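J.: Sequence first, predicted coordinates after that:
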Amino acid sequence: MWCDILELATLSVIANDNGVEDKTFITREVFCNEKSVTTNEYYQSSQNGNEIKIIFEVKQIDYEKEQYIIYENETYKVVRTYKTNSEDIELHCALKEGLV
């Protein structure tokens, strides 16, 4: 059962009419399941500097290797992925401060 919605985001650099470059996200919504991070994975990721805060499960067909996720007004960076079966993929994410 897919009970949550997240935004998969790709960072894009767009230049305005004056030539000033601005970073912005191009997003699209997909259904997901929020999963808990295991204690072991949390501590191992903390030691590597990429503290995994949350795991999202989405359909593989929906995921196009986006590096950012926006969920409940927070921006996350995808640290690693894990295919759980032939249809689903887990996105292991760290909290990202600011836009980038």
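T.: Good, I have the coordinates.

J.: CA atoms for contacts and neighbours, from now on please.
T.: Fine.

J.: Spatially nearest residue to Lys53 (excluding sequence neighbours)?
T.: Excluding the flanking residues, the one nearest Lys53 by Cα to Cα, 6 or more residues apart in numbering is Ala94, at 5.2 Å.

J.: Run through who's touching stretch 9-18.
T.: 21-28, 66-70 (Cα atoms under 8 Å, 6 or more residues apart in numbering).

J.: Remind me which helix or strand Ile55 belongs to.
T.: strand 52-59 (DSSP states H and E).

J.: this is the comparison structure:
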Amino acid sequence: MANWVDEITLISELAAGERVNDNGFENEVQESCRTVFCNKKSVGYSEYFKSQQTGKVVEAKCDVHRADYEGEDTVELDGRRFFVLKTYDIDDDTIELTLTDLRHKEKGA
């Protein structure tokens, strides 16, 4: 049974008004963070080893309430940042987030 005692921070990037400043340097990306309750889940052996073949290792999974998740692709769990590799609808209220190393964000899912 789900206890909803774990916490995950959902991170979204705010759009900068302009990509570059007056001097031609890139503006820093601003982030918006929200911490919500979740249920951490274990990653099975089969899923872990199959994901290694793709080069995007599934490192963690967790369930969050659908009302809390707004499509963020970066999260922080247990002090470490992850990229949301995929989502899976569990039921009308719950969505499962499959997480991988943050470096895969640049490569696209």
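T.: Thanks, I have the structure now. A quick note: this is a predicted structure, and the numbers were derived from the prediction, not measured.

J.: Please report which of the contacts of stretch 9-18 of the first structure has the highest neighbour count.
T.: Ile69 (27 neighbours; other Cα atoms under 10 Å).

J.: Cys3 of the first structure pairs with which position in the second structure?
T.: Aligned by TM-score structural alignment, Cys3 of the first structure pairs with Val5 of the second structure.

J.: show me what contacts its match?
T.: So Val5 of the second structure contacts 37-39 (Cα under 8 Å, 6+ apart).

J.: And the residue located most distally from the centre of the first structure, how far from Leu11 of the first structure?
T.: Ranking residues of the first structure by C-alpha distance from their mean position (Cα atoms, centre = their mean) puts Asn18 at the top, at 31.7 Å. Using Cα to Cα, to the nearest Å, Asn18 of the first structure is found at 20 Å from Leu11 of the first structure.

J.: Checking Glu72 of the second structure next. Helix, strand or coil?
T.: coil (DSSP: H, G, I helix; E, B strand; the rest coil).

J.: Now do the residue positioned nearest the centre of the first structure against Thr27 of the first structure, distance only.
T.: Geometric centre of the first structure, nearest residue: Ile69, 3.2 Å, by Cα atoms, centre = their mean. Per Cα to Cα, Ile69 of the first structure is found 9 Å from Thr27 of the first structure.
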